[in-house]
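Visitor: how would this look folded up:
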Amino acid sequence: MGSVQKRTYAKGKPPRYIARVRVGGKEISKSFAKLGDARDWIKLREGLSPTGARMDNRMLGVVLKAHIEQSATESTRGVRTHLLANLGDLEYRKLGDVTSDDVREWRTLLAEGRPWADGKPLSNSSIRTLTGTLSAVFNDGVAQGQLPRNPVTQVRRKSPSNQAVEPHQVLRLEQVRALIDSAEEPYATMIELGATSGLRAGEMAGLRVRSVDFDRRVVDVTEQADGHHKAYGWRPLKSEKSRRTIPLPNSTLDALRAHLERHDYEPHTPLFRAAQGGQWSSAHVAKVWRGVAADAGVRNHSWHSLRHFYASALIASGASVTVVQNRLGHASAAVTLAVYSHLWPGDSEKTRAVFDNLL
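Guide: This is a model prediction of the structure:
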């Protein structure tokens, strides 16, 4: 419970009312000229509106379910639902009781193995997505005056935004083939295109028929799907650098040509359609991936793993940092190096090459 202390001053100066309250394990205070304002501030800080209705003592899981119901797009709903399924013990913590240490422990469980998912870890990209979504929930609480601060902010500040890809995160060629063989159309063609272009899920979903130029043998990436699974819609790419033209191999062009021969799509409409004829979304791409990957026996990988496969293949072929950056649509070469620098042949490989040629 908060308290108000009346502080008096020298003759002729009106008193002040110092309101104190403990929120999220930290005491905060503020000075007011009127007693009523001090009491109202305490109620607001404790999660009480001036009418006395509690707002911040709900469990995080309950708050997140409300956010899911209010989702504007299917993509947002999918990400929030994924977060709810992976909150672990945080689901039953009150919103105002969650600390930065709690968030750090939760992220460690996601990376090292989730007890609620048979010990399976999540990829770095998935953890970043879930952390950002969780942060948005707390930001909303701060904006409404329910919380003094966002406990996720400090955790995110200390985490690198672009983490290096570990070797086990790169799909092997036989795994890519297994995924294609296990998928039905059009997802099989989408996987092949993803492996030979490095497109993000939203970019893949946002391709139009006219995006593929068979004469130039390229795919033009200019927009992404807006996340509405049933309606057609597009939005700008992640950044201006994401706009790019990617050369495609003949095998992928043949697969795309066969795909279009099976359908009578208008040039301005989506290149790929979901089962009910709607546009794909990032969330739907991820959902179908899980089933296909299970059938193919490919574990601990996501759609983004196709992007790592593409990048590693470019690097293995001798592509420069600039080429890889441009093909992936990274904002800068620094981002490319931060993620993939260890995949370029280093001094160890040069040493081996010298003696392989000598002996």
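Visitor: CA atoms for contacts and neighbours, from now on please.
Guide: Noted.
Visitor: just how off-centre is the host helix or strand of residue 5 within its chain?
Guide: Secondary structure from DSSP states H and E places residue 5 in strand 3-7. In terms of Cα atoms, centre = their mean, to the nearest Å, the centre of strand 3-7 is set 46 Å apart from its chain centre.
Visitor: from the contact counts, what lies against it?
Guide: In terms of contacts (3 or more Cα pairs under 8 Å, 6 or more residues apart in numbering; DSSP states H and E), strand 3-7 is packed against strand 16-23, helix 35-45.
Visitor: residue 55: which of these is closest?
Guide: Nearest of the helices and strands packed on strand 3-7 to residue 55, taken as Cα to Cα: helix 35-45 at 8.9 Å.
Visitor: compute the inter-axis angle for the closest one and strand 16-23.
Guide: With axes from the mean of the first three to the mean of the last three Cα atoms, to 10 degrees defining the directions, helix 35-45 sits at 10 degrees from strand 16-23.
Visitor: what's in contact with helix 35-45?
Guide: The contact list for helix 35-45 (Cα atoms under 8 Å, 6 or more residues apart in numbering) reads 2-4, 17-21, 23, 30-32, 48-50, 52, 145-148.
Visitor: ok, residue 209 to residue 53 distance?
Guide: Taking Cα to Cα, to the nearest Å as the measure, residue 209 falls 53 Å from residue 53.
Visitor: give me the more crowded residue out of those two.
Guide: Looking at residue 209 and residue 53 with other Cα atoms under 10 Å, you find the greater number of neighbours at residue 209, namely 18 against 11.
Visitor: circling back to that earlier point, and the strand holding residue 5, what's buried?
Guide: residue 4 (16 or more other Cα atoms under 10 Å).
Visitor: got a list of contacts for it?
Guide: Taking Cα under 8 Å, 6+ apart as the rule, strand 3-7 contacts 15-21, 35, 38-39, 42.
Visitor: neighbour-wise, which of those leads?
Guide: residue 42 (26 neighbours).
Visitor: how close does that one sit to residue 196?
Guide: Distance of residue 42 to residue 196, computed by Cα to Cα: 58 Å.
Visitor: what's the answer for residue 218, then?
Guide: 11 Å.
Visitor: how about residue 39?
Guide: As judged by Cα to Cα, residue 39 and residue 196 stand 63 Å apart.
Visitor: then residue 211?
Guide: 15 Å.
Visitor: do the same with residue 165
Guide: Noted for residue 165: a distance of 18 Å to residue 196, by Cα to Cα.
Visitor: who touches the biggest helix by length in the chain?
Guide: In terms of residue count, the longest helix belonging to the chain (DSSP state H) is helix 124-143. Contact with helix 124-143 is made by 56, 64, 67, 79-80, 82-83, 107, 110-111, 147-153, 156, 163, 304, as judged by Cα under 8 Å, 6+ apart.
Visitor: and for comparison, fold this next one:
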Amino acid sequence: MTTRKRQAGDGSINAYTTQAGTRYRFETRLPVDPDNPDAGTKRIVRGGFTTRTEAATEGRRILTGTSTTTARKKGAATFGDFITKWLAGLDLAEITMAGYRKLARLHITPALGALTIPKVTPTTLAKHYRELEAHGRKDATRTGQALSANTVLKVHVLIGQMLEAAVSDNLVTRNAARHKDARPPSPKTVRAQKPEIHPWESEQVKAFLAWSKQAGDGRYWAWAVAVRTGARRGEVLGLQWRDLDQTASTISIRRSVVLVKDHQQGEHLAVKPPKSGKSRVIALDAATMKLLQEWKLQRASLSLELATPGAYVFGDLSNKPQHPERFSRQFQRSVEQCRRAQMQAAQKAAGEGRPADLTGLVPTVRLHDLRHTHATLLLQQGVSPKVIQERLGHANISITLDIYSHVLPTMQASAADLLAAVLA
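Guide: Presented below is the predicted three-dimensional model:
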């Protein structure tokens, strides 16, 4: 075997004999982590080339893709340049693209964009993630505060996709985000930071809906359908009359109205498939069917166009979907108005100058908590988690069990009591 010596750091090209004839291999040693000299080096070998020139070409590719110094000498593109190019080549749903661009613009490019791609090392990523966790928020009111572990994990996943594309383009030989030393937030940390859910009790649901109907709240039917179906906000807004099967007493969840916020293209509404990507059918009780029929008659009294199969059940008067965030704010206002009415009634019952009993006030919750209320009440009634998963449209039952784990101990106790009654 013969060896052609090269300058230090350039590696070597070796010739060796096989049954098929002479072949050449390129061999070098490179730092495991350029930012951490103590991490040592690793041996890189590429063989099977029929000519020395082919081996040398592969050697240059390896050195260019891994050596920061060499990359800079050759005027390598920055990570920010690559991010722009990578995003431009994607063909995904517009809301997904808007989310990717936002994460890149706020949490990736500012800190990492000026680096050459080989300089985006596991150590660099780990440091970046810790900085985001400490003060990574960029929104108007809380800039500089801690960024949630869930968002940091999304940043990590996106960087991993970008670097995987860089590997495919032969710009680097490894994906730094896949290395254990990148240290993104763990799933355990993400779960620990999840906000608590605040479902209403059945009496609180009844009190709110009774007030909403009596007060002439124009959104009463929407709030009732939301809590009775467990549908997501966008799914409620995406319902059309064609989705209601009066014979089978079911409603099909086929679409969702989402708000797309794009720094480049502005804000607009889009209609897309449900979050799971699949349609689902939800069985309705007689009271919910009657409620929807009443609402359809009201819509038809305004305009027959608002009761046609393709009309949105909860659309505006021009038959356009409602703005999701305004819809949520309307719910918040309805809850606050209900609470004020309850306070006034409690004060009147207590009498002038006496403290009112406010324990019966409906708690302040988010619109999404109506979905949690739907699931929690069903679980408390002993409905199978599998049925609830299907109604909510979760991709798998583990999601349902994870979100509503707070109800499971009660179900366990009820199951024990039932068994005891059977065996008594």
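Visitor: so which bits of the helix or strand following the longest helix of the first structure are buried?
Guide: Heading C-terminal from helix 124-143 of the first structure, the first helix or strand you meet, by DSSP H and E, is helix 151-157. By neighbour count on 16+ other Cα under 10 Å, the buried set for helix 151-157 of the first structure is 151-153, 155-156.
Visitor: distance to residue 310 of the first structure added to the helices and strands packed on strand 3-7 of the first structure, as JSON lines?
Guide: Below are those laid out as JSON lines (distance: least, Cα to Cα, whole Å):
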{"stretch": "strand 16-23", "distance to residue 310 of the first structure": "48"}
{"stretch": "helix 35-45", "distance to residue 310 of the first structure": "50"}
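Visitor: and these: which comes nearest residue 343 of the first structure?
Guide: Evaluated with Cα to Cα, those place strand 16-23 nearest to residue 343 of the first structure, the distance being 47.0 Å.
Visitor: just give the closest residue to residue 68 of the first structure, not the sequence neighbours.
Guide: Excluding the flanking residues, the one nearest residue 68 of the first structure by Cα to Cα, 6 or more residues apart in numbering is residue 77, at 5.4 Å.
Visitor: what about the one you found, neighbour count?
Guide: Residues lying near residue 77 of the first structure (other Cα under 10 Å) number 19.
Visitor: mean distance of the helix or strand where it lies to its aligned residues in the second structure, please.
Guide: Secondary-structure assignment from DSSP H and E places residue 77 of the first structure in helix 74-85. Following superposition, helix 74-85 of the first structure is found to deviate from the second structure by 3.6 Å on average (mean Cα distance after the TM-score superposition for the first structure).
Visitor: for the next helix or strand after that helix, packing partners?
Guide: Using DSSP H and E, the helix or strand that follows helix 74-85 of the first structure in sequence is helix 100-112. Packed against helix 100-112 of the first structure by the contact rule (3+ Cα pairs under 8 Å, 6+ apart) you find helix 124-143, helix 151-157.
Visitor: how about JSON lines for those helices, with distance to residue 236 of the first structure added?
Guide: Shown next, in JSON lines, are those (distance: least, Cα to Cα, whole Å):
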{"stretch": "helix 124-143", "distance to residue 236 of the first structure": "19"}
{"stretch": "helix 151-157", "distance to residue 236 of the first structure": "25"}
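Visitor: what's the closest of those helices to residue 262 of the first structure?
Guide: Of those, nearest to residue 262 of the first structure by Cα to Cα is helix 124-143, at 34.2 Å.
Visitor: corresponding residue for residue 40 of the first structure in the second structure?
Guide: Under the alignment by TM-score structural alignment, residue 40 of the first structure pairs with residue 61 in the second structure.
Visitor: and the residue nearest to residue 68 of the first structure, how far from residue 112 of the first structure?
Guide: Computed as Cα to Cα, the residue 77 of the first structure to residue 112 of the first structure distance reads 26 Å.
Visitor: count the neighbours of residue 247 of the first structure for me.
Guide: Residues lying near residue 247 of the first structure (other Cα under 10 Å) number 15.
Visitor: could you do the one 10 residues further on as well?
Guide: Residues within reach of residue 257 of the first structure, counting by other Cα under 10 Å, total 13.
Visitor: quick one: it is in a helix?
Guide: Yes. If the criterion is DSSP: H, G, I helix; E, B strand; the rest coil, then residue 257 of the first structure is within a helix.
Visitor: helix/strand/coil for residue 246 of the first structure?
Guide: strand.
Visitor: quick check: residue 18 of the second structure vs residue 45 of the second structure, distance?
Guide: Residue 18 of the second structure is 17 Å from residue 45 of the second structure, by Cα to Cα.
Visitor: which one of the two is surrounded by more residues?
Guide: Between residue 18 of the second structure and residue 45, residue 45 has the larger neighbour count (other Cα under 10 Å), namely 15 against 9.
Visitor: just checking, the more buried one touches residue 28?
Guide: Yes. Counting by Cα atoms under 8 Å, residue 45 of the second structure touches residue 28, with 6.7 Å between them.
Visitor: aligned to residue 421 of the second structure, what sits in the first structure?
Guide: When the first structure is aligned by TM-score structural alignment, residue 421 of the second structure is left unaligned.
Visitor: quick revisit: now do the shared contacts for residue 218 and residue 196 of the first structure.
Guide: Listed as contacting both residue 218 of the first structure and residue 196 by Cα under 8 Å, 6+ apart are residue 248.
Visitor: these two: who's more crowded?
Guide: It is residue 196, of residue 218 of the first structure and residue 196, that has more neighbours when counted by other Cα under 10 Å, with 22 against 17.
Visitor: so what's residue 269 of the second structure up against?
Guide: Residue 269 of the second structure makes contact with 257-260, 323, according to Cα under 8 Å, 6+ apart.
Visitor: if we can go back for a sec, the helix holding residue 77 of the first structure packs against which elements?
Guide: helix 60-69, helix 124-143, helix 282-296.
Visitor: and the last one, what does it pack onto?
Guide: So that's helix 282-296 of the first structure. The helices and strands touching helix 282-296 of the first structure, judged by 3+ Cα pairs under 8 Å, 6+ apart, are helix 74-85, helix 173-182, helix 201-205.
Visitor: make it 10 Å
Guide: helix 74-85, helix 173-182, helix 187-195, helix 201-205 (3 or more Cα pairs under 10 Å, 6 or more residues apart in numbering; DSSP states H and E).
Visitor: and those as CSV, adding distance to residue 312 of the first structure?
Guide: Compiled in CSV, these are given as follows (distance: least, Cα to Cα, whole Å):
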stretch, distance to residue 312 of the first structure
helix 74-85, 27
helix 173-182, 11
helix 187-195, 11
helix 201-205, 18
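Visitor: out of the ones you listed, deepest packed?
Guide: helix 201-205 (a mean of 25; mean count of other Cα atoms under 10 Å).
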